[in-house]
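A.B. asks: Next come a sequence and a model predicted from it.
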Amino acid sequence: MAQPREADGRYRQSALSLKREFPDYCKFPRFRAAEPGSVTTEVSMKYMLLIYGDETALNESEREACYVESTQLAQEIKSKGQYLAANPLYPTASATSVRMREGKRLVTDGPFAETREQLGGYFLIDARDLDEAIGVATRIPMARKGTVEIRPVIEIAGLPAG
């Protein structure tokens, strides 16, 4: 389903709009202080930025440059309080897929599915809304050669903090 846009063209997906749209999933919005020591709070949302691309698209020097640029982006968003985690992944040849069917474990080498683009890494960020998450995603180097999928993270009570 396409995200609704406001008249100014911006997306307005936020923790509160997701809670309204998916009430069974979004029961625990988080709040953060607008400034350290401030009593003003704003709702924030965790977003997973999944980075897809052809894992053979970059040569070794391009891959290293991508890592450097990604590290710089991570440092910048950390200084703004948005960074939670980020990592590239090893190629799909190193993947192992696990399925449980009728109580039996099925383990296979390789990715879950053969696709044109492969999951190559991720950023986990904290953002006010989808617009802010899109702003970060557009700065991920592989967005220029592949796709960055943005998914809101459901936070459930009882999980240990990272």
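C.D. replies: Cool, got the structure. Predicted model, so just to flag it, every value in this text is computed and none were measured.
A.B. asks: from here on, contacts and neighbour counts on C-alpha atoms
C.D. replies: Fine.
A.B. asks: For the chain, which segments count as strands?
C.D. replies: Taking DSSP state E, the strands of the chain run over residues 30-33, 41-53, 83-88, 96-101, 104-109, 118-127, 147-152.
A.B. asks: And here is the other one:
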Amino acid sequence: MRYMFLIYLDEAKFAVMSQSQRDGYVNAMLDYDAELAAEGRLVFSEPLKTPDHAITVRTWGGQLTTTDGPFMETKEHLSGFVVIEARDMTEAIQIAARMPLAETGSIEVRPLDVLERIA
């Protein structure tokens, strides 16, 4: 079964780190992805640009509106994602716990769903 790890980070925690500490997280995440790939678990993984690069689109009531950035009520924002193959939720959680960014952010583990056309 496929699971998505949604990575949430607070940029303020990284702002006080040295460049070498930030680089350490980048390298650790690249190593983590390489480990998942070697295990045959990695489906896809990508970081996201910070929220100031995002646009939120809505077409409520048939009216198109756009807003700079995402709607956020917390300090953490969606920073990236990893899609893996795992036996079940328990195994997916164990794999997510190995992610270096789990030390400073939070990782939401969510099973992917399959949509099928309804006749």
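C.D. replies: Cool, got the structure. Given the structure is predicted, the values throughout are model-derived calculations rather than measurements.
A.B. asks: quick one: TM-score?
C.D. replies: The pair, once superposed, lands on a TM-score of 0.87 when counted by TM-score structural alignment, normalised by the length of structure 2; 114 aligned residues with a Cα RMSD of 1.5 Å.
A.B. asks: Make TSV from the strands of structure 1 and add distance to residue 73 of structure 1 and mean neighbour count to it.
C.D. replies: Listed next are the strands of structure 1 as TSV, based on distance: least, Cα to Cα, whole Å; neighbours: other Cα atoms under 10 Å:
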stretch	distance to residue 73 of structure 1	mean neighbour count
strand 30-33	22	14
strand 41-53	13	20
strand 83-88	9	16
strand 96-101	30	11
strand 104-109	33	10
strand 118-127	10	22
strand 147-152	15	19
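A.B. asks: so where is stretch 135-148 of structure 1 in structure 2?
C.D. replies: Under TM-score structural alignment, the match for stretch 135-148 of structure 1 in structure 2 covers residues 94-107.
A.B. asks: What is the end-to-end distance of the matching stretch?
C.D. replies: By Cα to Cα, to the nearest Å, the extent of stretch 94-107 of structure 2 from end to end equals 11 Å.
A.B. asks: again, but for stretch 69-79 of structure 2
C.D. replies: 13 Å.
A.B. asks: buried sites along it?
C.D. replies: Across stretch 69-79 of structure 2, burial judged by 16 or more other Cα atoms under 10 Å covers 76-79.
A.B. asks: nearest to residue 43 of structure 2, of those?
C.D. replies: residue 79 (17.8 Å; Cα to Cα).
A.B. asks: Trace the closest one over to structure 1, please.
C.D. replies: Residue 79 of structure 2 maps onto residue 120 in structure 1, by TM-score structural alignment.
A.B. asks: Next, count neighbours for the closest residue to that match other than its chain neighbours.
C.D. replies: Spatial nearest neighbour of residue 120 of structure 1, excluding adjacent residues (Cα to Cα, 6 or more residues apart in numbering): residue 89 at 5.2 Å. As a burial measure, residue 89 of structure 1 scores 14 neighbours (other Cα atoms under 10 Å).
A.B. asks: coming back round to it: mind checking which of the strands of structure 1 is nearest residue 68 of structure 1?
C.D. replies: Closest among those, using Cα to Cα: strand 83-88, at 11.7 Å.
A.B. asks: can you list the residues that contact that closest one?
C.D. replies: Here strand 83-88 of structure 1 makes contact (Cα atoms under 8 Å, 6 or more residues apart in numbering) with 74-75, 77-78, 120-126.
A.B. asks: wait, which of those is closest to residue 20 of structure 1?
C.D. replies: Within the contacts of strand 83-88 of structure 1, the smallest distance to residue 20 of structure 1 is 19.6 Å, found for residue 126 (Cα to Cα).
A.B. asks: and stretch 50-68 of structure 2, how far apart are its ends?
C.D. replies: Taking Cα to Cα as the criterion, the two ends of stretch 50-68 of structure 2 lie 12 Å apart.
A.B. asks: what does it contact?
C.D. replies: Contacts for stretch 50-68 of structure 2 (Cα under 8 Å, 6+ apart): 69-71, 77, 79.
A.B. asks: and if we set it to 10 Å?
C.D. replies: Stretch 50-68 of structure 2 is touched from outside by 9, 11, 48, 69-72, 77-80, with contacts defined as Cα atoms under 10 Å, 6 or more residues apart in numbering.
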